[in-house]
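[1] Pasted the sequence and its predicted model underneath.
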Amino acid sequence: MSLKTHNHAAFSAFILGNPLYRKYLLYSSIFLCAGFILFKLLYPSADYFTDSLYYIMVATGDDNGYIRPAGYAFFLKGVHYLFTSSFMLVLIQFLLLQASGLYFFFTILYVFRLPDKIATLLLILIVGNPLSFYAANLVASDCLFTILSLLWMTTLIHIVYKPSWGYIIAHTLLLGYILLVRYNALSYPLVVLTALFLSKMKRSGKVITGVLSVAITVLVIFQLQQHFYRKTGIHQFTNYSGWQTANNALYMYSHVPRRSWEIKGTEARRIHRMVKTFFDTSHVTLTNISPREGSLYMINPAGPLKNYLFTVLTKNPKIPFLKAFSITDVAIGDYGRQLVLQHPWEYIRYYVLPNTMVYLYPPLEQFEYYAEGRTGLFALAAAWFNIEDPQLTCFHPALQQYVLLLAPMLFLILHLLLGASLYMVRPKPAWLVQHPTAARVITLLLVFVLANALFSILASPVVMRYQLFAFTVLLALVTVLINAIPPLRKLLFGMKDT
């Protein structure tokens, strides 16, 4: 059986009118209830790490926490207004994440007539993904970003498949809030343009949707710039991008002859001297450092970037931390861009290409050890959640690295299967004519995967928790493509073409 599309009138009727899909909902609910109870027996406390503090700081009104996007802090504040316990936060995150995953799953079924056997497997992989349990238990933006992104992608699929003003408005609002939660969403406008190009909407509808998307993006960026300007006197959309740029560029530093650098600017040269000293004194331990270390040069308190920040704070003891962080971001970003522009090929060789391998096999990072191995809760987090006993308890802090051991490998396998599927399907004109809607949705998902990969490799830390949304999209995309290729479907599922 080749790719087909549904023509049912109502999405809800499509789900509830099918006995098998009703069973999907019932069995998923039972599994998720049992799974959540078991998970909380193993991990009674929520999971925290350093970034959790920044979000809670912003939620409590402390501007010094604004070195991370504030969208999750707003969510924390909203949940806290209703429930003060960390358990309820985790429960709400878990329910929203699973609900958005099921919505995405049934939308894939709505567009593609997947055989029951394949649909059941896809459901198990999405609902039973242990990454979802750990993401929901973490006080960080990862879970909320995945929830909103799944809803956003689902609305885009509906816009391509059967557009309506409800989906257009929902997409616009979701896009705006996602930009407040994580800057990875800066790659999303490219996906939106693809959806508009593929959609059957009238030209006027496409123009309105495009204008709304651009307007919400510009509005969010403008508001963030105004916020940082009011707090720091600096016009910037984010006060973290410069740090990221320099961090990435430093992975090539030890591979480039020292005399080849021509750094311009007083502050950039000052940073360069700190970098030179750092590498001279740490050469033995840094020669084999790879981008798999992630934000090493950003977070290392003995590193040159933090050293420059501490120097600014020392010279100006009365300056607020947020302003100091923003000032250093500008200078550090200028320095990082000079490194990249002076040695672009070395940058590609020693950062971009190795980081591509990191993307394909992302490290577990925060998911490797519960609470980064700590046994005590941050005082600020304890006060925010009204926790009297600051002790963090779990079955074993290293358990999750064994539970999630295969997650990076599966992420790699999905990319390999995607490449193999695209090679084997090689859509011909007849195939496109026969299944136009399926081809459009597949194209949309492919553009997202490519945009996410490029942004992750070039502009963002690559860790497993950042890829949960892409992981889910890849599961669906690869499943759909395998179903479209009789040899693969027969090999993997033992199913013949019908």
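    Right, received. Where do you want to start? Residues are numbered from 1 along each chain as shown.
[2] switch to C-alpha atoms for all contacts and neighbour counts from now on
    OK.
[3] how about the strands of the stretch 351-498 of the chain, start to end?
    Here the stretch 351-498 of the chain has no strands by DSSP state E, counting those that start in this stretch.
[4] go on, the stretch 101-250 of the chain?
    Using DSSP E, counting those that start in this stretch, strands in the stretch 101-250 of the chain do not occur.
[5] Which stretches in it count as helices?
    For the stretch 101-250 of the chain, helices defined by DSSP state H, counting those that start in this stretch occupy the ranges 116-127, 130-136, 142-161, 165-181, 188-198, 203-232, 241-249.
[6] Include distance to residue 406 and mean neighbour count when you put the ones you listed into CSV, please.
    Shown next, in CSV, are the helices of the stretch 101-250 of the chain (distance: least, C-alpha to C-alpha, whole Å; neighbours: other C-alpha atoms under 10 Å):
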stretch, distance to residue 406, mean neighbour count
helix 116-127, 13, 17
helix 130-136, 10, 22
helix 142-161, 20, 24
helix 165-181, 28, 19
helix 188-198, 28, 20
helix 203-232, 36, 16
helix 241-249, 27, 24
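[7] Quick one, which of those helices gets closest to residue 93.
    helix 130-136 (5.2 Å; C-alpha to C-alpha).
[8] Run the chain-centre distance for the closest one.
    13 Å (C-alpha atoms, centre = their mean, to the nearest Å).
[9] What of stretch 383-390?
    Worked out by C-alpha atoms, centre = their mean, stretch 383-390 lies 29 Å from the chain centre.
[10] got a list of contacts for that stretch?
    In this structure, residues lying in contact with stretch 383-390 by C-alpha atoms under 8 Å, 6 or more residues apart in numbering are 56, 84-86, 376-379, 382.
[11] Sort out which residues of it are buried, please.
    By 16 or more other C-alpha atoms under 10 Å, the buried positions in stretch 383-390 come out as 384-385, 390.
[12] out of the residues you listed, which are inside helices?
    Those of the buried residues of stretch 383-390 mapping onto helices are residue 384, per DSSP state H.
[13] take the one below as the second:
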Amino acid sequence: MLLTTTTSFLRPSFIFAHRRNQLLLAGAVVMAVIKMVVFKHFFPYMDFTSDTGSYMETTLKHMDYNIWPIGYSKFLWLFHQVSHSETVLAVLQFTLLEISAFFFYFSVVYIFHPESYFRYGFYAFLLINPLFPFLGNYFISDALFLSLGLTWITLLLWILHKPTTTLLVLHGLVLGAAFTIRYNAMFYPLVALIPILCSRYRPWQKITAILLPVVLITAFVLFVRQKSYEHAGIRLFSAFSGWQMMNNSMYMLQYVKIDSTGVPAELEPMHKLVYQYCTLLKQGKGRIDPRVGSAFMWDNGGPQKIMLARYNQAHPGKDTYTGWANVAPLFGSYGVYMIKKYPWDFLHYYIWPNAKQYLFPEMEVLAAYNRPYMGSNLQNVAAFFTDGAKEKPVGKYGDTQLTLMAIFPWLIVVCHVLFLEETIRYLIRKGIRRTSRKFNLALLLCWTFILLNFGFSVFAAPIVLRYQVLLIVLLLGYTLLLTEIIDMPERSPEEIAAEDELVMLGI
């Protein structure tokens, strides 16, 4: 099918024995090279964000704990054994994105046989898409996480098409790896239940396919908790989650009349700081919009940073992680307590604004080139990159980046509308009966991912453009597939049954 004859998926004959596919692959390779050469002419240096310094420190100090997931830092450590060039890192990350995207593309072409909209429309999008060069050029985990996410989705499609033991193992490893890069992947095992349970695996294989990523993720969680305990004296998996939970609750607390009765004793010092802070907001500083993201947790005058400062004063000599980790459980408990106390206000002032923002996410760091401003604040750039500490000029093409990236929030809106419209048209025209079982399951897989991604993003994560790139790819790809299938001549039930029979036989 696409790559090896020994593996039941990906045989080279699919591409190399068909001239059209040869040309498509050659065009993809040539265009990827051109894109990267042109991109590096305009943006010769990697871009940094506020997260970059943490990744650098974790990598260089071989830390097994951090505020952020440590998987990307382990990837950077492996890279650093081979090269200290930031250009090589950017090219590597871009290459991983291109390989995973075209793995998805050629797999869909092989499995579902599209001949027009998807084959050429989605291919054209991948060729000209400017998001991948920009994402690959950031010293953050987005490019690697997206590459793993695209690979994971593609493996699920192969499990629907022809489940094998090799696929079972690869899926578990990729999903486990994705979780170490970003905790957004915590809902991925739920999405994977659909193709695994509906596949033609034997019962013991289905159980293994479900348990393998769970076992890997659990082992990773226990490992990080132990390392956190050894360093900071507290068994904690994610220091960031407690901070984020309280941050999210603060968006409603700036509006409600805060009631101090019944507050648990251990939360009273935190509650007093929150009351004072929200009172100042109401008196003139102004309300903070959820579009800002994690504004409260980064405000040096906010209750979270004040509580962190108190911990640091009481425990001099402790590093940043130790402080963050030891106050995180308090923040998480306070956030949960307030959300339970004011559930409808939380829905009104946080969930609803966030739901609207989900359809039109902020461009955030993608809106501009940040290296000249961020680089001078990072201590480990010189140790990580050759000539990394050399002063970098202010980007000449910031407006170009802003113009290109401004397209994508609108693209998300358009893709959601078109995908919903095409799904409705698919149901009205009885597409379920006109198509194969595997396509219906693949469509259900996509909808499950969209709904769970929506729930996780709206409730637990900042909503920014770079976190929603996988969503863009899936929405656009599935919309083109749906349009093509709906518009194609209707097939007889016998033809559909014959195709499903071939899948059952593994052909």
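    Cool, got the structure. Since the structure is predicted, the reported quantities are computational estimates derived from the model, not experimental observations.
[14] Got a TM-score for the two of them?
    Here the TM-score for the pair of chains, by TM-score structural alignment, normalised by the length of the first structure, is 0.91; 479 aligned residues with a C-alpha RMSD of 2.1 Å.
[15] quick revisit: will you turn the contacts of stretch 383-390 of the first structure into JSON lines that also has distance to residue 208 of the first structure and neighbour count?
    Shown next, in JSON lines, are those (distance: C-alpha to C-alpha, whole Å; neighbours: other C-alpha atoms under 10 Å):
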{"residue": "56", "distance to residue 208 of the first structure": "37", "neighbour count": "24"}
{"residue": "84", "distance to residue 208 of the first structure": "41", "neighbour count": "17"}
{"residue": "85", "distance to residue 208 of the first structure": "42", "neighbour count": "16"}
{"residue": "86", "distance to residue 208 of the first structure": "41", "neighbour count": "24"}
{"residue": "376", "distance to residue 208 of the first structure": "51", "neighbour count": "14"}
{"residue": "377", "distance to residue 208 of the first structure": "48", "neighbour count": "21"}
{"residue": "378", "distance to residue 208 of the first structure": "47", "neighbour count": "18"}
{"residue": "379", "distance to residue 208 of the first structure": "48", "neighbour count": "12"}
{"residue": "382", "distance to residue 208 of the first structure": "46", "neighbour count": "17"}
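[16] and of those, the nearest to residue 434 of the first structure?
    Nearest member of those to residue 434 of the first structure, counting by C-alpha to C-alpha, is residue 86, at 51.1 Å.
[17] Determine how far stretch 247-262 of the second structure lies from the middle of the whole chain.
    Worked out by C-alpha atoms, centre = their mean, stretch 247-262 of the second structure lies 30 Å from the chain centre.
[18] What number of neighbouring residues does residue 305 of the second structure come out with?
    18 (other C-alpha atoms under 10 Å).
[19] May I ask you to confirm that it belongs to a helix?
    Yes: under DSSP: H, G, I helix; E, B strand; the rest coil, residue 305 of the second structure falls within a helix.
[20] Return the residues in contact with residue 179 of the first structure.
    71, 185-186, 217, 220.
[21] Just put the helices of the stretch 101-250 of the first structure in CSV and tack on distance to residue 492 of the first structure.
    Output for the helices of the stretch 101-250 of the first structure, formatted as CSV (distance: least, C-alpha to C-alpha, whole Å):
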stretch, distance to residue 492 of the first structure
helix 116-127, 10
helix 130-136, 23
helix 142-161, 27
helix 165-181, 35
helix 188-198, 30
helix 203-232, 40
helix 241-249, 40
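[22] List just the one of these that sits closest to residue 324 of the first structure.
    helix 203-232 (8.2 Å).
[23] so what does that closest one touch, helix or strand wise?
    With contacts taken as 3 or more C-alpha pairs under 8 Å, 6 or more residues apart in numbering; DSSP states H and E, helix 203-232 of the first structure sits against helix 165-181, helix 188-198, helix 321-342.
[24] Please name whichever of these is nearest to residue 435 of the first structure.
    Between those, helix 188-198 lies closest to residue 435 of the first structure; by C-alpha to C-alpha that is 13.3 Å.
[25] Have a look at how far, on average, that closest one is from the second structure.
    In the superposition with the second structure, the average deviation recorded for helix 188-198 of the first structure is 1.3 Å (mean C-alpha distance after the TM-score superposition for the first structure).
[26] now swap in stretch 21-33 of the first structure and tell me
    Looks like 1.3 Å for stretch 21-33 of the first structure (mean C-alpha distance after the TM-score superposition for the first structure).
[27] Going by neighbour count, which residues in that stretch are buried?
    21, 24, 28, 32.
[28] Could you list which of the contacts of stretch 383-390 of the first structure belong to helices?
    56, 86, 379, 382.
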